[in-house]
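1. After the sequence you'll find the predicted model.
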Amino acid sequence: MLIVILLIALMVWGLVWALVDVRRDGYRQRATDWSRVAGHDDALQRAESTTTYR
């Protein structure tokens, strides 16, 4: 009986820890940083980042 109680306690601890870890994993939805998206072409941003003058 003691082993069953220990296994149940270990299972509960593992489930709680898994839920906490999933919440802290960093893969939640975030706002898109459009300056890092491939194919996003902003003429003003491109003009400000160049070193040559027109």
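-> Done, it's in. Numbers count the residues shown, from 1 in each chain.
2. switch to C-alpha atoms for all contacts and neighbour counts from now on
-> Noted.
3. what's the burial count for residue 19?
-> 10 (other Cα atoms under 10 Å).
4. can you check residue 1 too?
-> Neighbour count for residue 1, taken as other Cα under 10 Å: 6.
5. tell me how far the ends of stretch 24-32 are from each other?
-> One end of stretch 24-32 sits 20 Å from the other (Cα to Cα, to the nearest Å).
6. Included below, for side-by-side comparison, is a second structure:
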Amino acid sequence: MFIVIVLLALSLWGAVWAIVDVRRDGYGQRATDWSRVAGREDDALQRAESMTAYR
């Protein structure tokens, strides 16, 4: 019975720690830094983003 309790406690601790770690790892929505994206020097989408009105 002691081993079962220890295993349950370790499982609970591992599950809680996994949730905490996933929340801290920085995985989530971030704004894209377009200056670091390759191949966007003369891109139509970049020009469209900088325009105030679309056709």
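-> Yes, it's here. No experiment lies behind these values; they were computed from the predicted model shown.
7. TM between them?
-> Aligned and superposed, the two chains score 0.67 in TM-score terms (TM-score structural alignment, normalised by the length of the first structure); 42 aligned residues with a Cα RMSD of 1.3 Å.
8. Please, which helix or strand holds residue 29 of the second structure?
-> Element membership for residue 29 of the second structure, per DSSP states H and E: none, as it lies in no helix or strand.
9. Which position in the first structure pairs with it?
-> In the first structure, the residue matched to residue 29 of the second structure (TM-score structural alignment) is residue 29.
10. can you give me the helices for the first structure?
-> Along the first structure, counting by DSSP state H, helices occupy 2-23, 43-49.
11. so which of these comes closest to residue 34 of the first structure?
-> Nearest to residue 34 of the first structure, of all these, is helix 43-49, at 11.3 Å by Cα to Cα.
12. Now find how far off-centre the closest one is within its chain.
-> Relative to the centre of its chain, helix 43-49 of the first structure is centred 29 Å away, using Cα atoms, centre = their mean, to the nearest Å.
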